[in-house]
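1. sequence first, then the predicted structure, then my questions.
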Amino acid sequence: MVVSVSGVLLLAVIVLLLCRKGGLKTWHAVTCALLGFYLASTSIAPGIRQSTASVAALISSIRM
């Protein structure tokens, strides 16, 4: 659950920065959010979750 919450916060910050500095319009961000909700209810959602968890595990295993 911690990865999910931190991932959501990270994506929210990225969207906020893109809206302010990158020229992303609010409607584009809303459309992306709606697409995310629709994808969460499809059969591809477990694959997306697994891929995200794999990337998070990969990032956390990198030692500096």
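-> Structure's in. What do you need? Remember, it's a predicted structure, so these values are computed and weren't measured experimentally.

2. going forward, measure contacts and count neighbours with C-alpha atoms only.
-> Will do.

3. what's the helix or strand harbouring residue 14 packed up against?
-> Element membership of residue 14, judged by DSSP states H and E, is helix 2-20. Contacts defined by 3 or more CA pairs under 8 Å, 6 or more residues apart in numbering; DSSP states H and E place helix 2-20 against helix 26-40.

4. put this next to the first one:
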Amino acid sequence: MVVTVSLVALFGLVLFFLLRSRTLGFGAAFIAAGFGFFLASTGAARPINQLAESVIQAVSQL
């Protein structure tokens, strides 16, 4: 769990700086995918899934 949280923090930080510098390419896609996979294995996965479901339901009802 400690390694996973560390990788989530690392990928999140790298993704933040890549997005901020507007660097888009294969590297940014890899970092974003890695961030998502590591984030999915933390305790934050359930609230993120619930938020995504709520947003999808709200948009479909518009």
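-> Looks like it arrived, so ask away. Just so you know, these numbers come straight off a predicted model, no measurement behind them.

5. ok, back up a step: and the helix holding residue 14 of the first structure with helix 26-40, angle?
-> Relative orientation of helix 2-20 of the first structure versus helix 26-40 (axes from the mean of the first three to the mean of the last three CA atoms, to 10 degrees): 150 degrees.

6. what sits up against helix 2-20 of the first structure?
-> Residues outside helix 2-20 of the first structure that contact it (CA atoms under 8 Å, 6 or more residues apart in numbering): 24-26, 29, 53, 56.

7. list the buried ones in stretch 19-38 of the first structure?
-> 19, 29 (16 or more other CA atoms under 10 Å).

8. scan the second structure for its longest helix.
-> If you go by DSSP state H, the second structure has its longest helix at helix 2-20.
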